[in-house]
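[1] coords please:
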Amino acid sequence: EAGVFNIELSVSDSLGCEALSEKEIVVFNDPLLGTKNELKSYFSIYPNPADKMIHLTGDGQFKYDSYSIMDTKGKELMKGHNDKPIIQTEIIDVSELKEGPYYLIIRKGKQEASFLFVIRR
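    Below you'll find the model as predicted:
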């Protein structure tokens, strides 16, 4: 199952010494796993983890047609279109999303690129 999980590991030795370690991990299902992703090299997103906004930054020479934000199960939660000739930075409001992992999918023609990001407050 996809999501954010807290993992606890407890170990002890023969002398009775114990140690406890906790770690948060993100498990996801990449909707574009196994596909060639050249479009991704033209863009980046930040901050990650995010709180209220994510910034999609382009290299200034390439534009995208549309974007979607999907949960880790592939459900589309948000979408938008780009009508700018060249993208430098697009700010996307993600304040309505709950904490957890999401995908930003950008599209240009038949090409798609996915970016995993996490909402943390």
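
[2] okay, CA-based contacts and neighbour counts for the rest of this
    Noted.

[3] So which other helices or strands are in contact with the helix or strand in which residue 101 is found?
    Residue 101 is part of strand 100-108 when elements are defined by DSSP states H and E. When contacts are defined as 3 or more CA pairs under 8 Å, 6 or more residues apart in numbering; DSSP states H and E, strand 100-108 packs onto strand 3-12, strand 66-71, strand 111-119.

[4] Kindly recompute the last result at 10 Å.
    Helices and strands touching strand 100-108, as assessed by 3 or more CA pairs under 10 Å, 6 or more residues apart in numbering; DSSP states H and E, comprise strand 3-12, strand 18-27, strand 53-58, strand 66-71, strand 76-81, strand 111-119.

[5] What about the closest residue to residue 26 other than its chain neighbours, how many residues nearby?
    Counting by CA to CA, 6 or more residues apart in numbering, the nearest residue to residue 26 once its immediate chain neighbours are dropped is residue 4, at 4.5 Å. Using other CA atoms under 10 Å, residue 4 has 15 other residues around it.

[6] Roughly how far does residue 4 sit from residue 28?
    According to CA to CA, to the nearest Å, residue 4 stands 9 Å off from residue 28.

[7] Determine the residues that are contacts of both of the two.
    Any residue near both residue 4 and residue 28 by CA atoms under 10 Å, 6 or more residues apart in numbering counts here, and that gives residue 101.

[8] picking that back up, residues of the strand holding residue 101 that come out buried?
    100-107 (16 or more other CA atoms under 10 Å).

[9] Dump these to a markdown table, plus distance to residue 58.
    Below are the buried residues of strand 100-108 laid out as a markdown table (distance: CA to CA, whole Å):
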| residue | distance to residue 58 |
| --- | --- |
| 100 | 25 |
| 101 | 22 |
| 102 | 20 |
| 103 | 17 |
| 104 | 14 |
| 105 | 14 |
| 106 | 11 |
| 107 | 13 |
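
[10] re the thing from before, okay, angle between the strand holding residue 101 and strand 18-27 too, please.
    Using axes from the mean of the first three to the mean of the last three CA atoms, to 10 degrees, the inter-axis angle of strand 100-108 relative to strand 18-27 is 30 degrees.

[11] one more to line up against the first:
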Amino acid sequence: MKLNILTLCAALLLLVGNKAISQINSYPVNQTITISSGSFTIDVDNDSNDDYTFEILPLSGSLTAARVVSLGNAQVMDGSTFGYPDALNFGADVTDPYSSGNAALGTDVGGGGLFTGAGMKYLGLNLDISGESHLGWISLEVVASNDTIILYDIGYNTTPSDGITSGLTNLTSVNEISAIDFEIYPNPSENIISISYPNSMSSARYSISDLTGKLILKGTMTKNIDVSTLASGTYIVTLAESQNIGRKKFIKK
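    Have a look, this model is predicted:
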């Protein structure tokens, strides 16, 4: 009995240790896909193997479909209606079943697709990295007409077969990333924060998240951002343009 207890304790310590080293890699995508823009393909973990393609397909007449194509061994979470991936809310577990191949995020035909006109939702991902399963998510929006997909952010667990929650990031450990140099003032702030950033960043976008990684505000970069509706606490401001990103904390009074 003593040996069994010691073995159990060792197993529990090993599990805790594995959880402790789990790391969520997350970054902004900030892409808008239309028929005229063409498809957008993403290599989530930057291993030179493409994982997903997002595209708008023209159907008969003016009808369109918003689609994700899983490449290689990649899959998407598809637990409700096969072929129509789940549109997850923030904080949902990414779990099986999954499907591969083509899947409709939204379509004008048959009323299919769970993302159509639903606002920003999360698509659960199951990645194949070096032959092992890694779970992840991508935040996106499909407009009601199914002719535009907007991709926001993406994240995945670097630990194989470890769980992940949609929208979860490691923002709690982020102080700042200086690929984009900017300042927030006043900080702390009660109503308006002003952002000082390079004038060349005309196409930059901003987002404000809480410390769990939940997206609170987003938009095209502007010098002043109204934060009066935010609850008091600490938040992360992210600026992104192309492959450049910067993050800093600010306190809402």
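
[12] Quick one: closest of the helices and strands packed on strand 100-108 of the first structure to residue 89 of the first structure.
    Closest approach to residue 89 of the first structure among those is made by strand 53-58 (4.3 Å; CA to CA).

[13] helices or strands next to that closest one in the packing?
    So strand 53-58 of the first structure, by 3+ CA pairs under 10 Å, 6+ apart, packs with strand 43-46, strand 89-93, strand 100-108, strand 111-119.

[14] ok, residues contacting the shortest one?
    For strand 43-46 of the first structure, the surrounding residues in contact (CA under 10 Å, 6+ apart) are 53-60, 62-64, 87-91, 104, 106, 113, 115-117.

[15] Just give me how far it sits from the chain centre.
    Offset of strand 43-46 of the first structure from its chain centre (CA atoms, centre = their mean, to the nearest Å): 10 Å.

[16] tell me which residues of it are tucked away?
    43, 45.

[17] residue contacts, residue 101 of the first structure?
    2-4, 26-28, 49, 70-72, 116-120.

[18] Residue 37 of the first structure: which of those residues is nearest?
    Nearest to residue 37 of the first structure among the contacts of residue 101 of the first structure, with distances taken as CA to CA, is residue 116, at 13.6 Å.

[19] What is the burial count for that closest one?
    Neighbour tally, residue 116 of the first structure, other CA under 10 Å: 18.

[20] Translate it into the numbering of the second structure.
    Alignment note: residue 116 of the first structure maps to residue 249 in the second structure; criterion TM-score structural alignment.

[21] got it, and residue 70 of the first structure?
    By TM-score structural alignment, residue 70 of the first structure lines up with residue 209.

[22] any idea how far that match lies from residue 231 of the second structure?
    Taken as CA to CA, the span from residue 209 of the second structure to residue 231 of the second structure is 12 Å.

[23] Give me the more crowded residue out of those two.
    Between residue 209 of the second structure and residue 231, counting by other CA under 10 Å, residue 209 is the more crowded of the two (18 against 12).

[24] show me what contacts that one?
    171, 215-218, 234-238, 249.

[25] let's see 7 Å
    215-216, 235-237 (CA atoms under 7 Å, 6 or more residues apart in numbering).

[26] about what we covered before: any chance of the helices and strands packed on strand 100-108 of the first structure in TSV, plus distance to residue 38 of the first structure?
    Formatted as TSV, those follow (distance: least, CA to CA, whole Å):
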stretch	distance to residue 38 of the first structure
strand 3-12	27
strand 18-27	24
strand 53-58	13
strand 66-71	16
strand 76-81	20
strand 111-119	8
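
[27] mind checking which of the ones you listed is nearest residue 37 of the first structure?
    The nearest among those, by CA to CA, is strand 111-119 at 5.8 Å.

[28] which strands and helices sit next to the closest one?
    Judged by 3 or more CA pairs under 7 Å, 6 or more residues apart in numbering; DSSP states H and E, the packing partners of strand 111-119 of the first structure are strand 100-108.

[29] quick one: the strand it packs on to the second structure mean distance?
    Its matched residues in the second structure lie on average 0.4 Å from strand 100-108 of the first structure after superposition (mean CA distance after the TM-score superposition for the first structure).

[30] quick one: buried residues of stretch 183-202 of the second structure?
    Quick answer for stretch 183-202 of the second structure (16+ other CA under 10 Å): 184, 188-190, 193-195, 197.

[31] That one: end-to-end distance?
    Where stretch 183-202 of the second structure begins and where it ends lie 16 Å apart, using CA to CA.

[32] for stretch 59-70 of the first structure, same thing?
    Note: stretch 59-70 of the first structure ends 24 Å apart using CA to CA.

[33] re earlier: the match of residue 116 of the first structure and residue 233 touch, don't they?
    No. Using CA atoms under 7 Å, residue 249 of the second structure makes no contact with residue 233, being 10.4 Å away.

[34] re earlier: check the gap between the residue nearest to residue 26 of the first structure and residue 66 of the first structure for me.
    Residue 4 of the first structure is 27 Å from residue 66 of the first structure, by CA to CA.
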